[in-house]
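**Q** Dropping the sequence and predicted coords here.
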Amino acid sequence: MKCNIGFRNMATIACLAALPGMAYADGAMQDIAIPSLAGSYTNGSKSYMLALNDADAVQKQASATPVTQAAEFEPPMFSGSNAHKYLGLGTLALVVATALAPKPPEVEGRAPTQAELDAQKSSNHARLGRAAATLAAATVTTGLLAHWDDFHVEDGWTDPDNMHALLGTAGALAMLYAVSKAPGGGHAGVGMAGGVAMGVAIKLTW
């Protein structure tokens, strides 16, 4: 009986002696866990702050960079297309001026003298007619050079671009023929028909 009591006392003393060690070990484990959690939180906070700083730096750089707007396209003032257009308008103006200019008297019933022929050829009507025919030829030439790709036979003759080219060419040829036949009779009608054809050609693509 005394031995049992002694054994129990020794076991009790051993348990009491082990309690401080267990408490110390538990505290050490908590101390190890707490710094680990704190360290991970600190590292995460640092990464978050660095990301915020990088985002702010990128935003400031983007706002500081000047935004260059694309320049608006401006067609050149002098081009083959513009030359064709203005030559055509000039041709129409000269056709109207030729029709309004006073014509020299026509000689009927006899052959005109050389002086009468010279007077007819040097009149304002004749000069304006020749200028109109010259501009018409220049208009057709610049049109062929600047707008050759717009002419397509497969689109049909009723296509506006095709009609423009055909009427413009026919009008210029008629005006050149009228000038070559002047001052003979009948040249006026051919010349006016050529001017009208040129006008319709311009109207189709205006």
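**A** That came through, no problem.
**Q** use CA for all of it now, contacts and neighbours both
**A** Noted.
**Q** Let me see the ranges of the helices in the protein.
**A** Secondary structure of the chain (DSSP state H): helices at 2-64, 80-100, 114-121, 124-146, 160-181, 187-204.
**Q** Redo those as a markdown table? Include mean neighbour count.
**A** Shown next, in a markdown table, are the helices of the chain (neighbours: other CA atoms under 10 Å):
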| stretch | mean neighbour count |
| --- | --- |
| helix 2-64 | 11 |
| helix 80-100 | 18 |
| helix 114-121 | 14 |
| helix 124-146 | 21 |
| helix 160-181 | 21 |
| helix 187-204 | 20 |
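**Q** What distance do you get for residue 26 to residue 37?
**A** Look at residue 26 and residue 37: by CA to CA, to the nearest Å, they are 17 Å apart.
**Q** cool, residue 172 as well?
**A** Separation of residue 172 from residue 37 (CA to CA): 95 Å.
**Q** Next: residue 190.
**A** According to CA to CA, residue 190 stands 104 Å off from residue 37.
**Q** Below is structure B, check it against A:
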Amino acid sequence: MSVEKLLSALRLEAEIKERSILEEAAVKAEEVAVAAREKSAAIQREIDLKRQLMESRRDALRLARERMARREAMLEAQDAAAQAVKKEARGLFQEFMGSPAYGQYVARELETVRAEAGELEEVRADAVTAEIIRSLGGPEKIAVDENVACGFVASTGGGRRKWLCLLETRLEKLWRARGNEFVNRLTESAGWRLST
């Protein structure tokens, strides 16, 4: 074999090898590019999913804040209405205390307490009620107490047992018993929905 043929054969072999290496590199590059595109697409899908989840949570949080604001406004209105009802009740009770029927009312209340407690040791009351209890032959110790309004507090056992016959306790009992009914009527008349 001549040198030229040998060089030609070597060149041919080098070209074949070069093409083979380039083809193999192109295949590998395409595989890497495909894998990178797939990974990029997967990452983008994950980003999109997380973005949707974040937006969904943001919307849920906004809706929850709006519901809380509506509930807070409703509770404030309910509280204002309850305070107005109590104020009106106190005013009406003050008027009632000036009537002859109030003496009969106090007599019934005092009898109810005596039936449960027996002999009373002390009664603390507002001035009007204390005077009525004195006229009814109440216990020896009857004190006018400026902290007691619209009724009386009777006690036995050295003050260990007490009976509160006050407008405020009656209102609280009534509110516990029928407050929900009042709130429901109030919310219906105002057009509120409790579930929102």
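**A** Received it, and whenever you're ready, just let me know what you need. This is a predicted model, so every value here is computed, not measured.
**Q** Can you give the structural similarity as a TM-score?
**A** The TM-score (TM-score structural alignment, normalised by the length of structure 2) is 0.41; 126 aligned residues with a CA RMSD of 4.9 Å.
**Q** Check structure 2 for its longest helix and report it.
**A** Longest helix of structure 2, by residue count under DSSP H: helix 3-97.
**Q** and it, what does it pack onto?
**A** Judged by 3 or more CA pairs under 8 Å, 6 or more residues apart in numbering; DSSP states H and E, helix 3-97 of structure 2 is in contact with helix 167-190.
**Q** and the helix it packs on with helix 3-97, angle?
**A** Interaxial angle, helix 167-190 of structure 2 versus helix 3-97 (axes from the mean of the first three to the mean of the last three CA atoms, to 10 degrees): 130 degrees.
**Q** May I see the buried residues of helix 167-190 of structure 2?
**A** For helix 167-190 of structure 2, the neighbour count (16 or more other CA atoms under 10 Å) marks 167, 168, 171, 175, 183, 186, 187 as buried.
**Q** Could you single out the nearest of the residues you listed to residue 66 of structure 2?
**A** Among those, residue 187 lies closest to residue 66 of structure 2 (CA to CA), at 17.5 Å.
**Q** Tell me how far the closest one lies from residue 33 of structure 2.
**A** In terms of CA to CA, residue 187 of structure 2 sits 64 Å off from residue 33 of structure 2.
**Q** Neighbours of residue 162 of structure 2, how many?
**A** If you count neighbours by other CA atoms under 10 Å, residue 162 of structure 2 ends up with 17.
**Q** would you turn the buried residues of helix 167-190 of structure 2 into a markdown table with distance to residue 82 of structure 2?
**A** Compiled in a markdown table, the buried residues of helix 167-190 of structure 2 are given as follows (distance: CA to CA, whole Å):
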| residue | distance to residue 82 of structure 2 |
| --- | --- |
| 167 | 14 |
| 168 | 13 |
| 171 | 10 |
| 175 | 9 |
| 183 | 9 |
| 186 | 10 |
| 187 | 12 |
